[in-house]
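# Quick one, what's the 3D model for this:
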Amino acid sequence: MTTFQIVVLALIQGLTEFLPISSSAHLILPSILLDWPDQGLAFDLVLNIGTLGAVLIYFRRDIGRMCGAWCYSLKTKQQTPDSKLTWWILYATLPAAVIGFLGKDLVEMYLRSGYVIAVTTLVFGLLLGWADFRAKRIKTEHQTGFKGAMIIGFAQVLALIPGTSRSGITITAALMLGLTREAAARFSFLMSVPIIAMASGYDLLKFILSEQSVDWQGLLIGAGVSFISAILCIHVFLIILNKMGMLPFVIYRVLLAALLFYVLS
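Next up is the predicted model:
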């Protein structure tokens, strides 16, 4: 890939990973419209590391406090709101981790098509709008509960289908459970830490076992661009969320789905 392609793809990944608009729906466009080559395993890995670093830095205080409370709960057997939240997020990660590990190859083989991405972009975008419109929006992330966390966790499994959007489907489920918009987004962002970490570990293992040549300069550029753009994306998303809700993202998903159907027809 050229440096320009690396920067564009890293920007797409960083800007769409945490927005409820589906990164896979955007990453497919350059290959369809511009006939760009597949970025490869190593590039996917560094993009994931970049976005993981972004959420760790942005929520460093929350994550540090939660990790401290979780470790304290292991030692004393006493639970605090932060330790409970940490446990809920860890449990909620298990469904996607297990099903993703077992079904990743099947998804890659049968569901990674342009039409599937177009349909899921549209359907789950409308579902997000419905959830936002009907939501009670009264709970914080600390009021999710174990049952609620597992519902969000199983919803995250649907994100294995390209075009669904991991953040989109988890925020949708959280809104349906009565969380506020900000709490739903925060829970989704915090959930991204273990799932992206596991996906990165899996890709790292595959990369070590492969014999791919490595463009280290390109990888560093990709990681840096995805890291910076993801931090900016999280910050701007939370601002938009408090002012306008999910409507801008729902409209965007509908228009993006229409574009995908048009270019694929």
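# hey, let's count contacts and neighbours off CA atoms from now on
Will do.
# distance of residue 40 from residue 176?
Taking CA to CA, to the nearest Å as the measure, residue 40 falls 37 Å from residue 176.
# more crowded one of the two?
Comparing residue 40 with residue 176 by other CA atoms under 10 Å, the one with more neighbours is residue 176, at 22 against 11.
# for the host helix or strand of residue 101, packing partners?
Here residue 101, judged by DSSP states H and E, is contained in helix 81-110. Under the contact criterion of 3 or more CA pairs under 8 Å, 6 or more residues apart in numbering; DSSP states H and E, helix 81-110 touches helix 60-76, helix 145-157, helix 181-209.
# Any idea which of those helices gets closest to residue 265?
Of all the helices and strands packed on helix 81-110, it is helix 145-157 that lies closest to residue 265, at 28.8 Å by CA to CA.
# Outside of that closest one itself, list whatever touches it.
The contact list for helix 145-157 (CA atoms under 8 Å, 6 or more residues apart in numbering) reads 88-89, 91-96, 99-100, 166, 169-170, 173-174, 177.
# for the residues you listed, which one is nearest residue 125?
Once CA to CA is applied, the member of these that ends up nearest residue 125 is residue 169, at 8.8 Å.
# quick one: that closest one and residue 139, what's the gap?
18 Å.
# Between those two, which has more neighbouring residues?
A side-by-side neighbour count of residue 169 and residue 139, using other CA under 10 Å, places residue 169 first with 27 against 18.
# Now the second one, please; I'll put the structures next to each other:
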Amino acid sequence: MAGVCTQGIDTGFASLGYARIAFLGLVQGLTELLPVSSTAHMRLVPALLGWQDPGSAFSAAMQLAALAAIVSYFWSDVRSVTTGSLVALRDRQWQAPAFRMAVAIVVATIPIVIGGLLLSSRLNACGTSIRSLSVIGAACLGMGGLLAVAELYCRHTKTMDNMKLRHALIVGIAQVGALWPGVSRSGSTLTAALFLDLKREEAARFSFLLGVPAIALAGLKELFELYRAHIPAEAWSVLVVGLIVGSISSFAAIWGLMRFLEKFSAWPFVAYLVLIGIVILSGVWAYGWV
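So this is what the prediction gives:
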């Protein structure tokens, strides 16, 4: 179903009610941090169930649920980088590991901040063509192909300690791809990190840590946009339910992914991306999904 506009912002989630948003929050939370596309699921699931499209504003705001899960799961890393970099600044220890990691994250975040500012007016606009299912399905197939190449040709032997500033920037540039609906942020950064020969679990860890500032900025910006749109109190309460459920499912997704990548390859995610891409494009061609 077509989106709902509130002062130019796609706010279809407001009409779905608590139960449906809780279910979509579960799906969004599980897929936001896995190397699959949460946007694809937020378009595919409502299409299959005959529900209203929750809209891009819901997907953007729900990133705060992912942020809560990342910070809580990687709290020791977040605390170490934050406090360690502050101590390094105080003592002028520019080569301290924590300070170098903090600089790498900041540098790698710059590309997506610039891209987000340049494209924000179109990305979350009502009825934007780049959020069509045909675009999302093609993006899923493309990401599946890139992740397959990373699995085939990369060695996966390095750790985060081997990363240089230029490596972080490469992953940061890849993160810009996540602005395109159908491209997973965790998938694009994980794939880029794998191309740099990082171990799979190390690539996932850096992907999550890198996501903290980008996800925080995107989520808070969307909350501000919703505030400016003066959505009703009931819409806010519906969104809160989605955020709570999404944060719990996001934590479960991180826990499962980290343990999976310690022992296995990313090939199941390649297969899933290809499958969901085919399902979406088949629906577009056979049933006229838009």
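# which position in the second structure aligns with residue 111 of the first structure?
For residue 111 of the first structure, the aligned residue in the second structure is residue 130 (criterion: TM-score structural alignment).
# That match: neighbouring residues, count only.
Count around residue 130 of the second structure with other CA under 10 Å applied: 16.
# give the contact list for the closest residue to it other than its chain neighbours.
Using CA to CA, 6 or more residues apart in numbering and skipping the chain neighbours, the partner closest in space to residue 130 of the second structure is residue 181 (6.7 Å). Residues in contact with residue 181 of the second structure (CA under 8 Å, 6+ apart) are 39, 40, 130, 131, 135, 136, 139.
# now with 7 Å?
Applying CA atoms under 7 Å, 6 or more residues apart in numbering, we find residue 181 of the second structure in contact with 39, 130, 131, 136.
# how about it, what's its match in the first structure?
Per TM-score structural alignment, residue 181 of the second structure is aligned with residue 162.
# Distance check, its match against residue 202 of the first structure.
Applying CA to CA, the value for residue 162 of the first structure to residue 202 of the first structure is 18 Å.
# swap in residue 217 of the first structure?
22 Å.
# Show me what residue 186 of the first structure aligns to in the second structure.
When the second structure is aligned by TM-score structural alignment, residue 186 of the first structure is paired with residue 205.
# same deal with residue 94 of the first structure?
Checking TM-score structural alignment: residue 94 of the first structure goes with residue 110.
# what do you get for residue 262 of the first structure?
Under the alignment (TM-score structural alignment), residue 262 of the first structure pairs with residue 282 in the second structure.
# name the element that match belongs to?
Judged by DSSP H and E, residue 282 of the second structure forms part of helix 267-287.
# before we move on, the earlier item: can you tell me which of the helices and strands packed on helix 81-110 of the first structure comes nearest to residue 82 of the first structure?
helix 60-76 (5.0 Å).
# and the closest one, how far out from the chain's middle?
23 Å (CA atoms, centre = their mean, to the nearest Å).
# now stretch 227-235 of the first structure
The answer for stretch 227-235 of the first structure is 13 Å, by CA atoms, centre = their mean.
# Please list the outside residues in contact with it.
Stretch 227-235 of the first structure is touched from outside by 11, 14, 15, 18, 50, 51, 53, 54, 55, 58, with contacts defined as CA under 7 Å, 6+ apart.
# looking at these, which has the most residues close by?
residue 14 (31 neighbours).
# so that one is in which element?
helix 3-16.
# Okay, angle between the helix or strand that that helix is followed by and helix 3-16 too, please.
Next along the chain after helix 3-16 of the first structure, taking DSSP H and E as the criterion, comes helix 23-33. Here helix 23-33 of the first structure runs at an angle of 150 degrees relative to helix 3-16 (axes from the mean of the first three to the mean of the last three CA atoms, to 10 degrees).
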